[in-house]
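*Asks:* any chance you could fold what I've pasted below:
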Amino acid sequence: MKTEESSVPIRVGIISDTHGVLREDVKEVLRTCSHIIHAGDMDRSFIVSELTPIGKLYAVRGNCDGEWASSYLDTYPFSIGGVKFFLIHNRKKVPYPRPKVDVIVFGHSHKYFYEKKDGVLWLNPGSCGRRRFYGDLTMAVMTIQNGSYEVEKITFGSEEEDARKLSKENSLSIAMIQKILTSMQKGKQINQIAKELSLQAELVETVCRIAVTHPGVNAEGIYNKMEVNRINE
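*Replies:* Sure, this is the predicted structure:
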């Protein structure tokens, strides 16, 4: 499929690996775009339902997308504003010889990647769903005009900002953080801890991540890092 070049700037939101989480700050960025590219691992059908009213959606199926996504292809070539794209979830599965396109968009690694090689841009927007133990939450916005493009990397809230928001919602205490740490040390999984303590899994994951990435920190240190006192004033 080929589209003509446009003299009017076209904004394209590029995301991947949302894994059943569509953050409000991500949607705010996407609402400024007329086209949305999702490089797979949507993980839940409601992601599609929420994205399609925002802009024209181009998506492929990722390894975590179940039967509900059977209508989505593993690869998807298309054009926007005269720029040719090839969309796939896993970079390792890009066919050879390489597609004759301007941009190859992929995901899977949850890590932002931007590299131009032999006239082709290889772009992984990273993950903008649930925060993991490593890396930032990111996406990309591409502006296309007259057949050329520019790419902006968007990084969302720091670990501390997410932690403050979650702690405010859950009125987290030092004692509760200690219970999370104790359960973590016993080898319990995040979802199990969340269920036993009646907490959001995302909150438990955040506490565990801070504990892992800041060796030696205790419950009070995590509490202070999440700035619960300031929030609850």
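
*Asks:* when you work out contacts or count neighbours from here on, use the C-alpha atoms and nothing else.
*Replies:* Will do.

*Asks:* list the buried residues for stretch 26-36?
*Replies:* With burial defined by 16 or more other CA atoms under 10 Å, the residues of stretch 26-36 counted as buried are Val26, Leu30, Arg31, Cys33, His35, Ile36.

*Asks:* same deal with stretch 182-195?
*Replies:* Along stretch 182-195, these residues count as buried under the neighbour rule (16+ other CA under 10 Å): Ser183, Met184, Ile190, Ile193, Ala194.

*Asks:* the residues you listed in strands, which ones?
*Replies:* In strands, defined here by DSSP state E, there are no members of the buried residues of stretch 182-195.

*Asks:* picking that back up, Ala201: which of the buried residues of stretch 26-36 is nearest?
*Replies:* Nearest to Ala201 among the buried residues of stretch 26-36: Val26, at 20.2 Å, using CA to CA.

*Asks:* please provide the structure for the following sequence as well, for comparison with the first:
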Amino acid sequence: METTRIVLVSDNHGDSECLNYLKQTYSDYDLFVHCGDSEMDPEQMNGFICVKGNNDFLYYNAVPDHQVLHVRGHTIYVCHGHMDFLSYFHYETMVQRAKAHGADIIFFGHVHTYDDEVIDGVRLLNPGSIRHNRDGSRASYMLVEISEDEISVTKKEYGKVSQPGFLEKLIQKLLGG
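*Replies:* Predicted coordinates for the structure are as follows:
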């Protein structure tokens, strides 16, 4: 059975070391997908399929809002997610947008928490943040294997613990956290 292996990552917020680690560690994987908030020059993201996040304002016009991938009979809607939330963890708008593209899988980021769930027949996969997760869990990314018959997901913790940057700390304070 033919399988496509994907490294799925999001929200590294300028940390290039973690992306280099992924490319070296998983050099035999087929695709590297980044769900936004890289805060890096698009040239530094060479080898990654990327979408822009709400913090990617320096290169905002150089990266698309979303991408649609076709992998082993599946359609994947890739987005950051910040444009689709009514509030955190209410994903109905994002699911509707993905379905409009014929997608049965969504890769997204933004909330800095790992997620793997199905809503209205669409599988939502969020690798969490490879920099730091907001739920107290370790920084994470995801390995996804897709065949025509199966989608396999493995949550991986990133070994280096990173502290929130200035902008993230400010946002947390403004939100009362």
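
*Asks:* that older thread, pick the one among the buried residues of stretch 26-36 of the first structure closest to Leu73 of the first structure.
*Replies:* Using CA to CA, Ile36 is the member of those that lies nearest Leu73 of the first structure, at 16.2 Å.

*Asks:* give the equivalent position in the second structure for that closest one.
*Replies:* Here Ile36 of the first structure is matched to Phe32 in the second structure, going by TM-score structural alignment.

*Asks:* likewise for Glu150 of the first structure?
*Replies:* Under the alignment (TM-score structural alignment), Glu150 of the first structure maps onto Ser152.

*Asks:* mind listing what its match touches?
*Replies:* Val144, Glu145, Ile146 (CA atoms under 8 Å, 6 or more residues apart in numbering).

*Asks:* which members of the buried residues of stretch 26-36 of the first structure are the farthest-apart pair?
*Replies:* Of all pairs in those, the most separated under CA to CA is Val26 and His35 at 13.9 Å.

*Asks:* ok, back up a step: and the buried residues of stretch 182-195 of the first structure, which two are the farthest apart?
*Replies:* Going by CA to CA, the pair spanning these furthest: Met184 and Ala194, at 10.8 Å.

*Asks:* all helices of the first structure, in order?
*Replies:* Secondary structure of the first structure (DSSP state H): helices located at 24-30, 45-51, 159-170, 174-185, 190-197, 201-213, 219-225, 228-231.

*Asks:* looking at the ones you listed, which is closest to Asn124 of the first structure?
*Replies:* With respect to Asn124 of the first structure, and counting by CA to CA, the nearest of the helices of the first structure is helix 24-30 at 16.0 Å.

*Asks:* packing partners of that closest one?
*Replies:* Helix 24-30 of the first structure makes packing contacts with no helix or strand when contacts are defined by 3 or more CA pairs under 8 Å, 6 or more residues apart in numbering; DSSP states H and E.

*Asks:* what do you get if the cut-off is 10 Å, keeping everything else the same?
*Replies:* Applying 3 or more CA pairs under 10 Å, 6 or more residues apart in numbering; DSSP states H and E, one finds that helix 24-30 of the first structure makes contact with strand 10-15, helix 45-51, strand 137-145, strand 148-156.

*Asks:* now those as TSV including distance to Trp68 of the first structure?
*Replies:* Putting those into TSV (distance: least, CA to CA, whole Å) gives the following:
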stretch	distance to Trp68 of the first structure
strand 10-15	20
helix 45-51	7
strand 137-145	24
strand 148-156	29
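
*Asks:* need the winner for burial among the ones you listed.
*Replies:* strand 10-15 (a mean of 25; mean count of other CA atoms under 10 Å).
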